[in-house]
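**Q** Here is my input, please return the structure:
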Amino acid sequence: MSMDFPYIGSLTVYLTAGLILVYYANQVSRAWRKNPTTLPYPPGPRPLPIIGNIRQIPTTFPWLTYREWGRQYGPMIHFRAYNDHLIIVNSAKIADDLFEKRSRIYSDRPDYPMLNLMGWEFNFAFMRYGDNWRQHRRLMHQFLRLAAVPAYHPVQVKKSHDLLRIFLSHPKDFYVHLQTYAAAIIMATVYGYDIAPVGDPFVSLAQDAMHRMGQGTIPAAIPVNMFPWLRHFPGWLPGFGFQQFCADTRLITAKMRDEPYEFAKKQLIEEHDSTSMVAKMIESGKTEVQLQKDVAGLAYGAGADTTFATMASFVLLMATHPEVQKKAQAEIDAVLGSHRLPEFSDKAQLPYVEALCREVLRWMPLVPLSPSRKTTEDDIYEGYFIPKGTSIVPNLWAMCQDEAIYPEPEKFKPERFLTEDGRVTTDPLLNPLAFGHGRRSCVGRHLAEDSVWIAMASLLTVYNFGKAKDASGNEIEIPFQFSDGLIIHSEPFECSITPRSEIAIALIEGTAEKNG
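**A** The predicted structure is shown next:
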């Protein structure tokens, strides 16, 4: 016998309506607590109830989407992921105002639980702002500050000469050679270790660890970063396979820190080689071993991939911009003649080459989205309210493509970094943005800049770059395709690399004897 309860439907409606009212009352209350002012948040896409804009947050090539949002909403874009506030900064001026002039508020980082699970908690680039971060940064700055970098010039020159020779014998494999060059400089300066030309175990370890680390820093793509409590669920549950990934990564990351460090320590004891960064740390006896390992491990991770990415862009741009290449070579020839390779002492006399380096960094910023900052207190900027705990993401890609600062930004024009009288500009807005802002700017900037400068100048001195040709003699167009991720680089491509002259070949071959 069935019984009808006609009031049940009405009761359900009332309960549902009541729950909705309670939810929205709670949301309004939370919003008021987070925004006690009557000022608006910066403009942005309209959020959905509860989840906010989570469905709109891009997980591939996000800097491109954020740049398009900027065209619609302005240079500062606000949106929400559930109850978390996020702001994208597309303007170099706003970045300078917030990260330089208000660095006290804008130097913290959000938590990245995934990085901790993967063994990357030592990466001070992602550490919360505080004493531990200061300790790590201070130690790295000691060895990579502007005044310290000239000590590494002999290594950089030697490795650039190695690059010239390998280009001569195996030009088609230039992409791999550039990876080797970038890794060789870092491993030599940090650990005093000369890597194998192919398949070096330390380099393979670091590349694997860095690739995995990059996958753990995207808040929208990694649920654990948004819901830290997920890390407590066992890996055998469906959807929790990241636990095994993290466990494997933790082992790889530990090896990346420990094994090269032990090599450098052994070199110091057995061969008294104290030229490397690690050897100097050990000899000073002022820091704990774990701190030394942390800083050395991060120096490789942060330096090798970015140097390679810059050099790959350089080759691509030289092969597709012969007029720029010829202009740089003319300047080099006028200063050096035809019988020697560039040295760091030539840098001031080669302003066009310096401008070319800067334009490579602008045209393809290595880290298009700089890691998020986190506000440590409420702030008001240009009439907009920015609550405490907001994640602020600098979109370096958009800043480098800003038509107001860089007219015709899609074009490769080194001249934009030169004054009318041919000197390198000192305009602060035209400083390379690739190395970040404020207290979180890249500590290894000076080493990286010198590594790419000596390589670019040396390659331009002795080589011509152009498009490869097919069997019929037709030029093969070079696709402008780039990877996705924390650090981006051009996808492998074909090009022509040939010595400029017989004299150039003699210069290249002479480096073998010069470097012993």
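
**Q** okay, CA-based contacts and neighbour counts for the rest of this
**A** Will do.

**Q** mind listing the strands for the stretch 1-150 of the chain?
**A** 76-81, 84-89 (DSSP state E, counting those that start in this stretch).

**Q** repeat for the chain
**A** Taking DSSP state E as the criterion, the chain carries its strands at 76-81, 84-89, 373-374, 379-381, 384-386, 391-394, 463-466, 496-499.

**Q** Would you mind giving those strands as JSON lines with mean neighbour count and distance to P62 added?
**A** Converted to JSON lines, these look like this (neighbours: other Cα atoms under 10 Å; distance: least, Cα to Cα, whole Å):
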{"stretch": "strand 76-81", "mean neighbour count": "23", "distance to P62": "13"}
{"stretch": "strand 84-89", "mean neighbour count": "21", "distance to P62": "11"}
{"stretch": "strand 373-374", "mean neighbour count": "25", "distance to P62": "17"}
{"stretch": "strand 379-381", "mean neighbour count": "14", "distance to P62": "24"}
{"stretch": "strand 384-386", "mean neighbour count": "20", "distance to P62": "22"}
{"stretch": "strand 391-394", "mean neighbour count": "25", "distance to P62": "11"}
{"stretch": "strand 463-466", "mean neighbour count": "22", "distance to P62": "31"}
{"stretch": "strand 496-499", "mean neighbour count": "19", "distance to P62": "33"}
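
**Q** Tabulate those (JSON lines), appending distance to A125.
**A** Converted to JSON lines, the strands of the chain look like this (distance: least, Cα to Cα, whole Å):
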{"stretch": "strand 76-81", "distance to A125": "23"}
{"stretch": "strand 84-89", "distance to A125": "19"}
{"stretch": "strand 373-374", "distance to A125": "11"}
{"stretch": "strand 379-381", "distance to A125": "24"}
{"stretch": "strand 384-386", "distance to A125": "23"}
{"stretch": "strand 391-394", "distance to A125": "14"}
{"stretch": "strand 463-466", "distance to A125": "36"}
{"stretch": "strand 496-499", "distance to A125": "37"}
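
**Q** Now the second one, please; I'll put the structures next to each other:
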Amino acid sequence: MALSVHSILGQYAIGHPVVATLVTIAFLMGTTFLTIREIFKPAGKRGAPKGPKGIPIFGSLLDLKSARHDPDHKMIRDLARYGEMTTVHLGSKTWIFLNNKRVVAEIIAKRGSITNGRSPMPVASGIVSRYGRSLLLPPSGWTEKRRVMHSLLSGTALKQYAGWQELESTQLLAEYLNYPKLWYRHHYRYANSVVHRIALGERLVKTGKELADLQDVVTYFVGSIGSSLVDWFPELDALPRFLQLWRKHWEKLGNWNYEVYRSWWDPVRQQIDAGIAPPSFVRDVLLHESTKFTGDDQEAMYVAMQLIEAGSDTTREALNIFVMAALCHPEVYQKARKEVDRICASDSEDIRLPSIMDMEQMPYICALIKEVLRWRPIFPLTPDHVLTTDMEFEGYHFPPGVGFVINGIPVCKDCEEPDAFKPERWLDGHETDVAHDLWQFGGGRRICVGYRLAQRGLFINIARLVMCYDYSAAGPYDSRRLNHHRTDEPFPVNVKIRSEEHARLITEEATRAGVLEAVMGLNNV
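**A** Down below sits the predicted model:
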């Protein structure tokens, strides 16, 4: 009788134990690999737009990690070669990179009701942020916080905050006048002071260490996003705690972040409870009984503090880009100055500083702001917009869980003469809407709630700086290297007051506003 296959293999294994052991190990390893690959299989793997193949299980994760430190953004630029959309598998996540304005408008804006999710990030959103930063939260944890912050977009709020923005801008001009070599520090002081005043109610009176700590909180939080494999394989968060060896490191960072937040929040909360707090977003909106915010005290703290985080750093960076543009394109700078002079200095005896009320009359300044943000994008990528339900789009089927990412570099170059600095490209009747056809503030239902506030802050400072100061290079520089992470001068600049008349105007306005004494203090040096 013929022997069965199992019998033959059994006899062979008895006679060749080493080979049998190796075969068994190989079988187990293969089974383990297939099981792991199935567990971490990315959503939407079939029928998606073309993209890099990557490697098994990890996809293109290692390439993305290397790209984070590339100032030229070669990887994300190259993704646009696949077409309007590029599929990239990153761990167990699938991201569709949107490479031009058309698909961004179609998917992020027009379909914003189903592309407003976020993929889970157990480390950056969970451990580091205690699920308090709405930037990374799914709709279930984001909607209530968004409802409260939406008041920042109201006309009433913008009018109230305009006076504070102009006051802090006046101090910035005086700081420029007295300490021109510290121009980059004045940008940060302005940005932080304005958003601090809006959110918490008082002018900024923090020590250098307190400011440095808050800046470090932002730096370390941003650095934590995607730094851990757990954020790319969130299924690992379901492991028993004793197997989560990464938690200790990230919990230490999260606890420090929390304590820094508390040191800023508690004094404000105490003033509000005592009935002696000045007007602010926290007093009049977030904690006001009519708002009916359903979160607890910790959630309220994270809402307020993330406003300060987001509002201070991006404004500083945008002002630095403006200075770089002034060095590279003096002809544009002079054209902008002519517009400001036409409104504010047509009569030499009645020269005045620009105000936020001048925005409608200065379309070129508004266009300049949009070009600054397009020319050197602050955000190469936006957080993913995750599908919450199935979506059909131009022949593709995308299941829930797929994330769509605005690929900021190629999207900002989706125009004629993309390497040229031309504010004129924005003179289309939408100059005063900084988010129209520009995606640096995100889009759809998760657009930055403070984008109008940010635009007004950039307008008042850029219009005034254009009017009053001249910039020139103080040494060699590379216009692509903004060096935003540096605490010293990011690139070499000479700053010079335009005339004695402008110096006198600034001094008079700073005196009238009551900020000159603060400027003259040694704390600015």
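
**Q** Fetch the TM-score of the aligned pair.
**A** Superposed pair, TM-score by TM-score structural alignment, normalised by the length of structure 1: 0.84. Supporting alignment: 490 aligned residues with a Cα RMSD of 3.5 Å.

**Q** Using a markdown table, please lay out the strands of the stretch 1-150 of structure 1 together with distance to R445 of structure 1.
**A** Below are these laid out as a markdown table (distance: least, Cα to Cα, whole Å):
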| stretch | distance to R445 of structure 1 |
| --- | --- |
| strand 76-81 | 27 |
| strand 84-89 | 22 |
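
**Q** my guess is Q179 of structure 1 contacts T306, does it?
**A** No. Assessed by Cα atoms under 8 Å, Q179 of structure 1 is found out of contact with T306, at 9.9 Å.

**Q** residues near R231 of structure 1, how many?
**A** Applying other Cα atoms under 10 Å, we find 17 residues neighbouring R231 of structure 1.

**Q** Spatially central residue in structure 1, please.
**A** Most central in structure 1 under Cα atoms, centre = their mean is V367, positioned 3.3 Å from the mean C-alpha point.

**Q** And that residue, what's its match in structure 2?
**A** Matched to structure 2 by TM-score structural alignment, V367 of structure 1 sits across from F379.

**Q** which residues does I378 of structure 2 contact?
**A** The contact partners of I378 of structure 2, taken as Cα atoms under 8 Å, 6 or more residues apart in numbering, are T314, E317, A318, Q440.

**Q** If you rank these by neighbours, which is first?
**A** Counting by other Cα under 10 Å, top hit in the contacts of I378 of structure 2: Q440 with 25 neighbours.

**Q** Would you check how far apart that residue and V222 of structure 2 are?
**A** 17 Å (Cα to Cα, to the nearest Å).

**Q** How about E202 of structure 2?
**A** For E202 of structure 2, the distance to V222 of structure 2 equals 27 Å [Cα to Cα].

**Q** neighbour-wise, which of the two wins?
**A** More crowded of E202 of structure 2 and V222, by other Cα under 10 Å: E202, with 17 against 12.

**Q** so how far does stretch 410-419 of structure 1 reach from one end to the other?
**A** 20 Å.

**Q** And that stretch, what's buried?
**A** Across stretch 410-419 of structure 1, burial judged by 16 or more other Cα atoms under 10 Å covers F412, K413, P414, E415, R416, F417, L418.

**Q** mind listing what the residue mapped onto S313 of structure 1 from structure 2 touches?
**A** Matched across to structure 2, S313 of structure 1 falls on I321, judged by TM-score structural alignment. Going by Cα under 8 Å, 6+ apart, I321 of structure 2 touches V372, L373, R376, L482.

**Q** can you list those residues in JSON lines and add neighbour count and distance to N178 of structure 2?
**A** Converted to JSON lines, the contacts of I321 of structure 2 look like this (neighbours: other Cα atoms under 10 Å; distance: Cα to Cα, whole Å):
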{"residue": "V372", "neighbour count": "22", "distance to N178 of structure 2": "26"}
{"residue": "L373", "neighbour count": "22", "distance to N178 of structure 2": "28"}
{"residue": "R376", "neighbour count": "23", "distance to N178 of structure 2": "29"}
{"residue": "L482", "neighbour count": "18", "distance to N178 of structure 2": "24"}
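
**Q** That's all I had, so thanks and see you.
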